[in-house]
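S.K.: Next come a sequence and a model predicted from it.
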Amino acid sequence: MGTISREPVLKRIFMVICFAFQYVYILLFRELPLLFYSARKSVTNQIVVITGGGRGLGKGLAKQFAIKEHAIVCILDINENDGLESVSEIVDEGGQAYFFKCDVSDSESVRACAKSIYSSPELGHVDILICNAAVLRMGTVLDLSDADFKTTTNVNILGYIYAVKSFVGDMMNRNRGQIVAIGSVCSHYGEYLGSAYCMSKFAVRGFMESLHMELIEKNNNITTTQIYPYFMDTPFIAEKQITPFSTFYELLPLDLCVKKITDAILREELYCYIPWHMQFLCVFCKCLASKHIIPAARRLFNFRYAPGEKQLMDAKLNYA
């Protein structure tokens, strides 16, 4: 078996110089024009699957795609009441939606839902998969139980993997489709009380980037989109009775995030940071990080978790 060796030094230098010119060309003539004009694709009557579509961001995206974009939405959620309520609201407003009870942490449950969608005469091939279902377990490493870490891993990581594996095969056969992963600013930064949640979001980012490279290697036309919003004002946060706080950032309105995420999906963007300048913090500033800079930057941005109204009320009652 032969061995593969590196190219000679001079050839490697020449290759780097050529790539630099190629990079500038792509930046000027292919990427920059997209900042001024990028066509949104139509998804009318296309099948959009959303995990965790029964409430919060997932519900918002389901309504946006079904009502505004005229897609046929399939909501996968473990909570049947939430899922059916979302479908009912969509149908009442003239959209098309279907509910499938699904536990994304169970691979058999996800595969069964995929099979039901493919075999349904009203549905069939899936055009867009939006992986959104997640759980939020907050606490220090010692405070969180083994079950907390296991649940977070099963839902937030394996749930995404199971969903992709259940739908990407058919997309590959058709050589078309789009896979969307809802991440977070926590996909780039670990934070106090976030050892479980941040860990899971980091993992999804690695999985999606690897999947993207796999599709490039196979020369497949499936696109991937990764969404990285700051904290949103959803029941996901409210139920924890805490409010993420920063000197520079406020909780993002849900409707704003829904519109920006939908726009990024329809433009088939590779990455979408909300707000857009969050990319500067998540990518470029990370390159300058050090053991001394990180604490100083944390003090500047002052990322904290403020107690929610219920906690404040309980504190007042206890004090009284």
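M.R.: Looks like it came in fine. Residues are numbered from 1 along each chain as shown.
S.K.: C-alpha from now on. contacts and neighbour counts both.
M.R.: Fine.
S.K.: got the contact list for the spatially most central residue of the chain?
M.R.: Centre of the chain computed as the mean C-alpha position; nearest residue by CA atoms, centre = their mean is residue 182, 1.1 Å away. Residue 182 makes contact with 130-132, 226-228 under the criterion CA atoms under 8 Å, 6 or more residues apart in numbering.
S.K.: what would those residues look like in JSON lines with secondary structure, neighbour count and distance to residue 146?
M.R.: Putting the contacts of residue 182 into JSON lines (DSSP: H, G, I helix; E, B strand; the rest coil; neighbours: other CA atoms under 10 Å; distance: CA to CA, whole Å) gives the following:
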{"residue": "130", "secondary structure": "strand", "neighbour count": "26", "distance to residue 146": "28"}
{"residue": "131", "secondary structure": "strand", "neighbour count": "27", "distance to residue 146": "25"}
{"residue": "132", "secondary structure": "coil", "neighbour count": "20", "distance to residue 146": "23"}
{"residue": "226", "secondary structure": "strand", "neighbour count": "26", "distance to residue 146": "29"}
{"residue": "227", "secondary structure": "strand", "neighbour count": "24", "distance to residue 146": "28"}
{"residue": "228", "secondary structure": "strand", "neighbour count": "26", "distance to residue 146": "27"}
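S.K.: structure B:
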Amino acid sequence: MNPFLDLLLFLATLIYSYLEAFVKLFVPVKRKSVSGELVLITGAGHGIGRATAFEFARRQSRLVLWDINKHGVEDTAAECERLGATVQAFVVDCSKREEICSAAEKVKKDIGDVSILVNNAGVITAADLLSTQDHQIERMFEVNILAHIWTTRAFLPTMMNNNHGHIVTVASAAGHFVTSFMVAYCSSKFAAVGFHKALTEELSTLGKDGIKTTCLCPVFINTGFVKNPSTRLGKVLEIEEVVEALMEGILTNQKMIFVPSHLSVALLSERLFPERALAVLKKLTDTKFDAVVGQKSTQ
């Protein structure tokens, strides 16, 4: 095609997309059923992972739960069984590729084909870059991004053979917006968001339209991992409201979920506003939390 026809095709698609988005504001989105699906959730012993497991259990999904904490994952499993779900719990350290691969093989052999994978396990250290210890940096990347890759590689082949599945990446607003004293954490979450986007693109290129992808990007959540967080952007989120948004996104096949939703507007501002204006805007948000700061400015 010549460039002029390419431009016309793009403009027609753009107009159609805007009209489609406008219509969807008034038409209820159809939600898919996850009943009977085999759902694997990493980091299921607490926080978002635990609450997400409860939601899938209420929807009659079959569950495989992974967590490094034996007591936590067994408690989650017991509650899911009380809700009527079939559950298998595994103690897995997601910072270790060998444990991930071993547990994945056991799941495939003894339980079945995972059709919904929720990569939720994550770790965080709040400190300036020079005070963050080497092992802390390594562990953040091992759990926050490499574990996503290992689990996806383990379960994606069957999804591709069936052209059916859903891969969920629990990332963070820190995968789009940077903040001081979280250099390694932000880097790992930027990688997680990039993984989600690249995987989505690759599946589309391969024609695997039956495999859906969703990425969750919330701001501070009241899980205790970050001490005394506060921001003028809004209140610290509760786990329940984040999981409610996540489940809605999974059931309606949303690709990117921001919590709160107005973060998507803030992301646009980063591309439109001059750097000086952005610096003032970031100061106005007044994001604070307790962090180890060994290197302070002398200016």
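M.R.: Happy to help now that I have it. All values derive from a computational prediction rather than experimental measurement.
S.K.: still on that earlier bit, ok, so of the contacts of residue 182 of structure 1, who is nearest residue 81 of structure 1?
M.R.: Relative to residue 81 of structure 1, the closest of the contacts of residue 182 of structure 1 is residue 132; by CA to CA it sits at 17.9 Å.
S.K.: picking up where we left off before, what residue of structure 2 takes the place of the residue nearest to the centre of structure 1?
M.R.: Applying TM-score structural alignment, one finds that residue 182 of structure 1 aligns to residue 170 in structure 2.
S.K.: Residue 285 of structure 1 pairs with which position in structure 2?
M.R.: Under the alignment (TM-score structural alignment), residue 285 of structure 1 maps onto residue 269.
S.K.: In which helix or strand does its match reside?
M.R.: Following DSSP states H and E, one finds residue 269 of structure 2 within helix 263-272.
S.K.: And for residue 63 of structure 1?
M.R.: Counting by DSSP H and E, the element that carries residue 63 of structure 1 is helix 56-63.
S.K.: can you map out the helices along structure 2?
M.R.: Listed in chain order, the helices of structure 2 (DSSP state H) span residues 3-24, 47-58, 70-82, 97-110, 134-141, 147-162, 183-205, 239-251, 263-272, 275-285.
S.K.: which residues touch the second one?
M.R.: Defining contact as CA under 8 Å, 6+ apart, one finds that helix 47-58 of structure 2 is touched by 34, 39, 41-44, 62-63, 65, 76, 79-81, 83-85, 120-121, 223, 239-240, 242-243, 247.
S.K.: are any of those buried, and which?
M.R.: For these, burial is judged from neighbour counts taken by 16 or more other CA atoms under 10 Å, and it is met by 34, 39, 41-44, 62-63, 65, 76, 79-81, 83, 85, 120-121, 239, 242-243.
S.K.: Let me know the angle separating the helix holding residue 269 of structure 2 from helix 275-285.
M.R.: 150 degrees (axes from the mean of the first three to the mean of the last three CA atoms, to 10 degrees).
S.K.: packing partners for helix 263-272 of structure 2?
M.R.: With contacts defined as 3 or more CA pairs under 8 Å, 6 or more residues apart in numbering; DSSP states H and E, helix 263-272 of structure 2 has no helix or strand neighbours.
S.K.: Just the buried positions in it, please.
M.R.: Judged by neighbour count using 16+ other CA under 10 Å, the buried positions of helix 263-272 of structure 2 are 263-264.
S.K.: distance between that helix and the chain's centre?
M.R.: When C-alpha coordinates are averaged (CA atoms, centre = their mean, to the nearest Å), helix 263-272 of structure 2 and its chain have centres 19 Å apart.
S.K.: who's in contact with it?
M.R.: Outside helix 263-272 of structure 2, the residues that touch it by CA under 8 Å, 6+ apart are 173, 176-177, 258, 278.
S.K.: do the same with stretch 247-263 of structure 1
M.R.: Applying CA under 8 Å, 6+ apart, the set of residues contacting stretch 247-263 of structure 1 is 40, 56-57, 60-61, 64-65, 227, 229-234, 244-245, 272, 274, 300-303.
S.K.: how many other residues sit next to the nearest residue to residue 306 of structure 1 once chain neighbours are set aside?
M.R.: Nearest in space to residue 306 of structure 1, with sequence neighbours left out and distances taken as CA to CA, 6 or more residues apart in numbering, is residue 243 at 4.9 Å. Residue 243 of structure 1: 19 surrounding residues under other CA atoms under 10 Å.
S.K.: One more: residue 263 of structure 1?
M.R.: The local packing of residue 263 of structure 1 (other CA under 10 Å) involves 16 other residues.
S.K.: So what does it match up with in structure 2?
M.R.: Correspondence of residue 263 of structure 1 to structure 2, assessed by TM-score structural alignment: residue 248.
S.K.: Looking at structure 2, name the residue matched to residue 99 of structure 1.
M.R.: In structure 2, the residue equivalent to residue 99 of structure 1 is residue 89, according to TM-score structural alignment.
S.K.: ok, for that match, nearest residue in space, not its chain neighbours?
M.R.: The spatially closest residue to residue 89 of structure 2, leaving aside those adjacent along the chain, is residue 65, at 4.7 Å (CA to CA, 6+ apart).
S.K.: circling back to that earlier point, where neighbours are concerned, which of the contacts of helix 263-272 of structure 2 has the most?
M.R.: For these, the largest neighbour count, defined by other CA under 10 Å, is 23 neighbours, found at residue 173.
S.K.: For the helices of structure 2, give me a markdown table that also has distance to residue 125 of structure 2.
M.R.: Shown next, in a markdown table, are the helices of structure 2 (distance: least, CA to CA, whole Å):
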| stretch | distance to residue 125 of structure 2 |
| --- | --- |
| helix 3-24 | 39 |
| helix 47-58 | 17 |
| helix 70-82 | 21 |
| helix 97-110 | 21 |
| helix 134-141 | 7 |
| helix 147-162 | 17 |
| helix 183-205 | 7 |
| helix 239-251 | 20 |
| helix 263-272 | 23 |
| helix 275-285 | 21 |
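S.K.: tell me the most buried of these?
M.R.: Among the helices of structure 2, the stretch with the highest mean neighbour count (mean count of other CA atoms under 10 Å) is helix 47-58, at a mean of 23.
S.K.: chain center to that one: distance?
M.R.: For helix 47-58 of structure 2, the distance to the chain centre is 14 Å (CA atoms, centre = their mean).
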